[in-house]
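**Q** Sequence and computational prediction follow.
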Amino acid sequence: MFLVGLTGGIATGKSSVAAIFREYGIPVIDADQIARKVVEPGKPAWHKIQQEFGPDVFLDTKELDRVKLGDLIFNDIEKRKKLNAITHPDIYREMYWQTFKHFLQGHQFIVMDLPLLFETGHMLNYLHKIIVVTCEEELQLQRLIERTGLTEAKAKQRIAVQMPLEKKAEMANFVIENSSSEQHTREQTIKVINVLKSSKYHWKLRFLVGFCCTVLLMGVYWWKNRTVCALPIAA
């Protein structure tokens, strides 16, 4: 099984592309969904956020107030780093666990939806291919304002803290342009899926894993026999 990274900019349409992968039976691990789970009331990250940022970033329901926290961290790089240091270990731990479960299920490849793939650089060394979803700047701004209700100034600020789409596209293996119709986006995505399905790379990984397991089992068998032979024979 190999890993495919899916990224882009905020409000470029990664979720729409991810949904098409799921339609074709390809597992998608969504970092944003996991991020929401790790900060649920009572979770370790929830307690750490409360200690670090205080009660003002929580709703009366004890859930995280994402709007307030977002305003806080997007205006302060150091606070953003502190939040990432709290949440990222739990997020990546869950992602690794889900990846392992999909591996055991025998999938050829899985998609990892990572909005900040290039910004953090954490998963880059584990990905076989990278897909970047882009769209026109004005459309990205419009979508973000409509989706979140942010003012134009705040929406521009959210976009500005991420790496420019052009730079992300330069580092991608596949670029899906999501500025026109849903059908056009679907056609591009299906082409990428067909290319990935035709890859034989997963067999190399399966062979490597199988070889390592064989060596490990042989080592255990040798050690077991060596221990038995070393036992003293009773008189």
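**A** Yes, it's here. Residues are numbered from 1 along each chain as shown.
**Q** all contacts plus neighbour counts: C-alpha atoms, from now on.
**A** Noted.
**Q** which SS class is residue 218?
**A** Secondary structure, DSSP: H, G, I helix; E, B strand; the rest coil: residue 218 is helix.
**Q** ranges for the helices of this protein?
**A** All helices of the chain, identified by DSSP state H, fall at 14-23, 31-38, 44-53, 66-74, 77-104, 117-120, 137-148, 152-160, 165-170, 182-197, 201-230.
**Q** Which among the ones you listed is found nearest to residue 129?
**A** helix 182-197 (8.7 Å; C-alpha to C-alpha).
**Q** centre of the chain versus that closest one, how much separation?
**A** Counting by C-alpha atoms, centre = their mean, to the nearest Å, helix 182-197 is centred 20 Å from the centre of its parent chain.
**Q** The residue most central in space within the chain and residue 155, how far apart?
**A** The chain has residue 114 as the residue nearest its centroid, 3.4 Å off, counting by C-alpha atoms, centre = their mean. Residue 114 is 20 Å from residue 155, where distance means C-alpha to C-alpha, to the nearest Å.
**Q** And for residue 138?
**A** 11 Å.
**Q** Among these two, which residue is more densely surrounded?
**A** A count of neighbours by other C-alpha atoms under 10 Å puts residue 155 above the other of residue 138 and residue 155, at 19 against 10.
**Q** Next one: residue 144 from residue 151, what distance?
**A** With C-alpha to C-alpha as the criterion, residue 144 and residue 151 are 10 Å apart.
**Q** So these two - more neighbours on which side?
**A** residue 144 (22 against 12).
**Q** I'd say residue 57 and residue 73 touch.
**A** No. Contact status for residue 57 versus residue 73: not in contact, 10.9 Å apart, counting by C-alpha atoms under 8 Å.
**Q** And the two? Which one has more around it.
**A** When neighbours are counted by other C-alpha under 10 Å, residue 57 and residue 73 differ, and residue 57 comes out ahead with 19 against 16.
**Q** Who are the contact partners of the more buried one?
**A** By C-alpha atoms under 8 Å, 6 or more residues apart in numbering, residue 57 lies in contact with 50, 64, 65, 66, 68, 69.
**Q** same deal with residue 150?
**A** residue 144.
**Q** then this one, side by side with the first:
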Amino acid sequence: MEPAPVTAFSIGLTGGIGCGKTTVADMFGALGATLVDTDAIAHALTAPHGAAMPAILDEFGQDFATLEGAMDRIKMRALVFSDSTARARLEAILHPRIRDATAAAAAMATGPYTIFVVPLLIESGTWRQRVTRVLAIDCPEELQVARVMARNGMTEQQVRAIMAAQVTRAQRLAAADDVVLNDDGLDALRPQVERLHAFYLDESRRAHAPFGA
């Protein structure tokens, strides 16, 4: 059975690391869209006293916690990128909890439409059936690398390893219904976001209109 749509009209916003997903999502949020960020939910679950921490420590051991009691993201990232079984074990803990928290947040949505920010939307294999449209935030790969190196202090090799674990730029664009190109600053982003916002408002009204209206 395929997972049911989360809301009557919703957008799944995705993009590779460093493409500017948060920046674009925040622009939609400022225009009135409800934002549900699965990455933020995952961070909350793995923060000190987060709901997923007991299960993570039971599965991986105390070495994977920081002194504050959060998941040691650096250590965990190194493990799951080198061990696919470890990745599957972590996902088995996190994904059901993220799914439940996402559904709870969607149920409280007040905006005219909901945007789910899902970094691995295409990779997940299930999110495409849960949203009405997929919006990909796109930029050249070299710009991705430069942004993440500047933002996170990673080496180029580290950034490209993360990118290699994601779908390719071409695959993401092929799966998208809509695309925002983020390669030229905020002034170039705003008109693209505003056009899509107007379109999403119209589509949302149609989705919520009485049958035959």
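**A** Perfect, thanks for sending it. Fair warning: this is a prediction, and the values are worked out from it, not measured in the lab.
**Q** Fetch the TM-score of the aligned pair.
**A** Overlay of the two chains. TM-score (TM-score structural alignment, normalised by the length of structure 2): 0.90; 204 aligned residues with a C-alpha RMSD of 1.6 Å.
**Q** Which among the contacts of residue 57 of structure 1 count as buried?
**A** When the contacts of residue 57 of structure 1 are checked for burial by 16 or more other C-alpha atoms under 10 Å, the buried set is 64, 69.
**Q** Let me know the closest of the contacts of residue 57 of structure 1 to residue 127 of structure 1.
**A** residue 66 (29.5 Å).
**Q** Would you mind finding the match for the closest one in structure 2?
**A** Under the alignment by TM-score structural alignment, residue 66 of structure 1 pairs with residue 73 in structure 2.
**Q** what's the answer for residue 100 of structure 1, then?
**A** Aligned partner of residue 100 of structure 1 by TM-score structural alignment: residue 107.
**Q** now stretch 115-124 of structure 1, how far from the chain's geometric center?
**A** Using C-alpha atoms, centre = their mean, the offset of stretch 115-124 of structure 1 from its chain centre is 8 Å.
**Q** measure stretch 130-141 of structure 2 end to end?
**A** With C-alpha to C-alpha as the measure, stretch 130-141 of structure 2 spans 28 Å from end to end.
**Q** mind listing what's buried in it?
**A** Within stretch 130-141 of structure 2, the residues that count as buried by 16+ other C-alpha under 10 Å are 130, 131, 132, 133, 134, 135, 136, 137, 138, 139, 141.
**Q** next one: stretch 52-65 of structure 2
**A** 52, 53, 56, 64, 65.
**Q** Verify the contact between the third one and residue 91 for me.
**A** No. Under the contact definition of C-alpha under 8 Å, residue 56 of structure 2 does not touch residue 91, with a separation of 10.2 Å.
**Q** got the end-to-end distance for stretch 55-67 of structure 1?
**A** Per C-alpha to C-alpha, stretch 55-67 of structure 1 runs 14 Å from first to last residue.
**Q** Kindly report the same for stretch 125-133 of structure 1.
**A** 20 Å.
**Q** next one: stretch 114-133 of structure 2
**A** Stretch 114-133 of structure 2 has its terminal residues 11 Å apart, counting by C-alpha to C-alpha.
**Q** Structure 1: matching residues for that one?
**A** Using TM-score structural alignment, stretch 114-133 of structure 2 lines up with residues 110-129 of structure 1.
**Q** now the matching stretch: how far from the chain's centre is it?
**A** Using C-alpha atoms, centre = their mean, the offset of stretch 110-129 of structure 1 from its chain centre is 6 Å.
**Q** cool, stretch 154-169 of structure 1 as well?
**A** Computed by C-alpha atoms, centre = their mean, the chain-centroid distance of stretch 154-169 of structure 1 equals 18 Å.
**Q** Could you do stretch 138-146 of structure 2 as well?
**A** Taking mean C-alpha positions (C-alpha atoms, centre = their mean), stretch 138-146 of structure 2 and its chain are 17 Å apart.
**Q** ok, the alignment partner in structure 1 of residue 193 of structure 2 to residue 3 of structure 1 distance?
**A** Aligning on TM-score structural alignment places residue 193 of structure 2 opposite residue 189 in structure 1. Residue 189 of structure 1 is 16 Å from residue 3 of structure 1, where distance means C-alpha to C-alpha.
**Q** And these two? Which one has more around it.
**A** Higher neighbour count among residue 189 of structure 1 and residue 3: residue 189, with 23 against 18, using other C-alpha under 10 Å.
**Q** mind listing what the aligned residue in structure 2 for residue 165 of structure 1 touches?
**A** Under the alignment (TM-score structural alignment), residue 165 of structure 1 maps onto residue 169 of structure 2. Contacts for residue 169 of structure 2 (C-alpha under 8 Å, 6+ apart) come out as 16, 138, 141.
**Q** what's near enough to touch the first one?
**A** The reference is to residue 16 of structure 2. 119, 137, 138, 144, 163, 166, 169.
**Q** which position in structure 1 aligns with residue 17 of structure 2?
**A** With TM-score structural alignment as the criterion, residue 17 of structure 2 matches residue 10.
**Q** Wait, its match touches residue 115, no?
**A** Yes. In this structure, residue 10 of structure 1 is within contact of residue 115 by C-alpha under 8 Å, at 7.4 Å.
**Q** Next, the buried residues of the match of stretch 114-133 of structure 2.
**A** Here stretch 110-129 of structure 1 shows 110, 111, 112, 113, 114, 115, 116, 117, 118, 129 as buried, counting by 16+ other C-alpha under 10 Å.
**Q** and if you look at stretch 150-168 of structure 2?
**A** Using 16+ other C-alpha under 10 Å as the test for burial, stretch 150-168 of structure 2 gives 159, 160, 163, 166, 167.
**Q** nearest to residue 189 of structure 2, of the buried residues of stretch 130-141 of structure 2?
**A** Nearest member of those to residue 189 of structure 2, counting by C-alpha to C-alpha, is residue 137, at 10.3 Å.
**Q** distance of the closest one from residue 51 of structure 2?
**A** From residue 137 of structure 2 across to residue 51 of structure 2, the span is 30 Å (C-alpha to C-alpha).
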